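Colleague: give me a model of this one.
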Amino acid sequence: PVPLPDETIAARAAELAKVAEAAVARAGGEKPVYIIGTEVPVPGGALEPLEHTHVTEPADALRTVEVHRKAFSRLGLDGAFDRVVGVVVQPGVEFGNADIVAYATEKATELVTVLERMPQFVFEAHSTDYQPAEALGMLVRDGFAILKVGPWLTFALREALYGLSHIADELAPDPLRETLPAAMERVMLASSGNWQKYYCGTPDEQRLRRHFSFSDRIRYYWLAPEAQRATGAVLAALGDREIPRPLISQYIGHLDVEVGAGRIRPTAHGLLLGSVTRVLNIYRNATNQ
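Modeller: Take a look at the predicted model:
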């Protein structure tokens, strides 16, 4: 959809801040800090071809700050605006169904220089999922100190769950237990609202994307009762037993090194936690420079 005018976005942000300020005044406690932005992308990854990914123009970043400053001031929120700490911008990173655009510091040089004129702020970078660790580190060093991550975490959970389903078939075979991918396929086909407009292509391409897309629309289905039953059956089959490393290497290979180093317990529960924690640690390392 066509974005709303900057002034409308800023006015709505100021209205939200006014409510937040009033709530804190009633309840007490530490006053909030805020992040503003007019270039917040569509959640869940790009729908358009990734070759069109752009970097925010420096003038647009400055304009975002100015229109928000005026909107806050009109509502008597100058003190609240002093607690705005971040501005959402596009540093040129994005992901789609099967593609990732990695951060290139040279493409964001002009945008980064704007921070010298806005010492109050850092940048927030959206859609940083699946970025190489080195790219996340460069983003932070360049001033994109707040890194937005979402689908990568649930993608990592899905990787581990599907791997455990395969492992359960090897360690505790049961012809009556439906595989987790098969169960999730039924769940998603029965309720297509959360994936259909995101996954175009042939039926085979849509099927692959339902399960394996970086956009990870499957994340909206894990709480469905049938998905919960299928997941529970896999976890019950494995219980608390230690899973042999060769099976971990085969089906959840990205965790094998961590298991070997003793940082992840080789149980179903440990592997699920470890898969998500592995991603969080990448971000922790990038932002703790």
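Colleague: from here on, just use CA atoms for contacts and neighbour counts.
Modeller: Fine.
Colleague: touching, Trp152 and Val279? I think so.
Modeller: Yes: the pair Trp152 / Val279 is scored as a contact, 7.4 Å apart, by C-alpha atoms under 8 Å.
Colleague: could you report the separation of the most centrally placed residue in the chain from Val187?
Modeller: The centre of the chain sits closest to Gly150, judged by C-alpha atoms, centre = their mean, with a distance of 1.6 Å. For Gly150, the distance to Val187 (C-alpha to C-alpha, to the nearest Å) stands at 22 Å.
Colleague: for Ala71, same thing?
Modeller: Counting by C-alpha to C-alpha - Ala71 and Val187 are separated by 45 Å.
Colleague: ok, the two, which is more surrounded?
Modeller: Ranked by neighbour count (other C-alpha atoms under 10 Å), Ala71 and Val187 place Ala71 first, with 23 against 18.
Colleague: would you confirm that that one contacts Thr8?
Modeller: No: in this structure, Ala71 is not within contact of Thr8 by C-alpha under 8 Å, at 9.2 Å.
Colleague: to compare against the first, here's the next sequence to fold:
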Amino acid sequence: MALDDEHTAERAAELAAVAEHAADGSGYERPVYVIGTEVPIPGGTLEEIDGLEVTKPKAALDTVEVHRAAFRARQLDNAFQRVVAAVVQPGVEFGNANVVVYDRAKAHDLSAVLDQINKIVFEAHSTDYQPPEALWQLVEDGFAILKVGPGVTFALREALYGLDQIADILNPVLDGESLHTAMERIMVADPPNWANYYHGSERQLFVQRHYSYSDRIRYYWTKPEAQAAVQRLFARLDGVDIPETLISQYLALLYPAVAAGKLPARPKALCIAAIRHALRPYALAARQAA
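Modeller: Next up is the predicted model:
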């Protein structure tokens, strides 16, 4: 259950007080702050979504004012002057299997509120998987901070699984596990990071564990067993000349750069390129706010 606005603002002010104290005498610039009372649950929604209610303009204004009062109560007026953004819901979100794309017409009234808030922009939460044109429109409409997380790790998983398929063709596993098989075993043995998020039959759960937009598999890549599985995959492809045709088949987004000689067909380089490819639309959109 979400806290009411006052408690949320009080906690934010308490955190700001600690941050300001830590900044005293540190030699670093004073921190800036992002405030908000409508932060969604991490990792996207738990089910398929058809649409979302955009934050009401009054609610956005109230968020700023309730935080202003909470900061003032702790004599943090100077810190509040460094609030750069407020988190709102502009009508974007993703579930396990679908994405709600930004509709600027529905967010028009919310965007107009920025004229009444001095030096503050909006942070758009859960902008993962938004198409480039939607990201541009978000920034143009004042949602200048674009939060992305699972969309990036999803791209990494795609690259790793693509390499896993390529390795199965070029250097088949004879006495061990493929990466996909290893990750399934690791996740099934340790379900807390996905069990409350995925629902359905055993086959549906299998698909969601590996291919959900929520990308709960991201919580497993740092586990020693998963890291060892990735290293085994890389070792299978070490020194192997990966044909461009297999890049086209299993890592199609990276094929143009590989074919043009701009990207080496090596596992680590391909994974990094996949991540950069996912981040590039955000970087391009965010430049509008610079």
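Colleague: that older thread, what's the neighbour count on the nearest residue to the residue nearest to the centre of structure 1 once chain neighbours are set aside?
Modeller: Nearest residue to Gly150 of structure 1 in three dimensions, chain neighbours excluded: Asp129, at 6.8 Å (C-alpha to C-alpha, 6 or more residues apart in numbering). Neighbour count of Asp129 of structure 1, defined by other C-alpha under 10 Å: 26.
Colleague: A helix includes Asp129 of structure 1, no?
Modeller: No: Asp129 of structure 1 is assigned coil when assessed by DSSP: H, G, I helix; E, B strand; the rest coil, not a helix.
Colleague: can you pull out the helices in structure 2?
Modeller: 5-23, 57-73, 77-80, 108-112, 132-140, 150-170, 179-189, 202-211, 224-237, 244-250, 255-259, 267-286 (DSSP state H).
Colleague: how much space separates Thr287 of structure 2 from Lys56 of structure 2?
Modeller: Not quite, residue 287 of structure 2 is Arg, not Thr. 27 Å.
Colleague: of those two, who's got more company?
Modeller: Lys56 (16 against 11).
Colleague: OK, contacts around that one?
Modeller: Applying C-alpha atoms under 8 Å, 6 or more residues apart in numbering to Lys56 of structure 2 gives the contacts Leu110.
Colleague: what separation do you get for His126 of structure 1 and Gly45 of structure 1?
Modeller: Relative to Gly45 of structure 1, His126 of structure 1 is positioned 10 Å away (C-alpha to C-alpha).
Colleague: then Asp256 of structure 1?
Modeller: 28 Å.
Colleague: what residues are up against the spatially closest residue to Arg218 of structure 2 that is not a sequence neighbour?
Modeller: For Arg218 of structure 2, ignoring the flanking residues on the chain, the nearest one in space by C-alpha to C-alpha, 6+ apart is Thr153 at 6.2 Å. Thr153 of structure 2 sits next to Asp215, Arg218, Ile275 when contact means C-alpha under 8 Å, 6+ apart.
Colleague: closest to Tyr28 of structure 2 among the residues you listed?
Modeller: Proximity of the contacts of Thr153 of structure 2 to Tyr28 of structure 2 (C-alpha to C-alpha) peaks at Ile275, which lies at 30.5 Å.
Colleague: thinking the closest one is in contact with Arg157, fair?
Modeller: No: counting by C-alpha under 8 Å, Ile275 of structure 2 stays clear of Arg157, with 9.6 Å between them.
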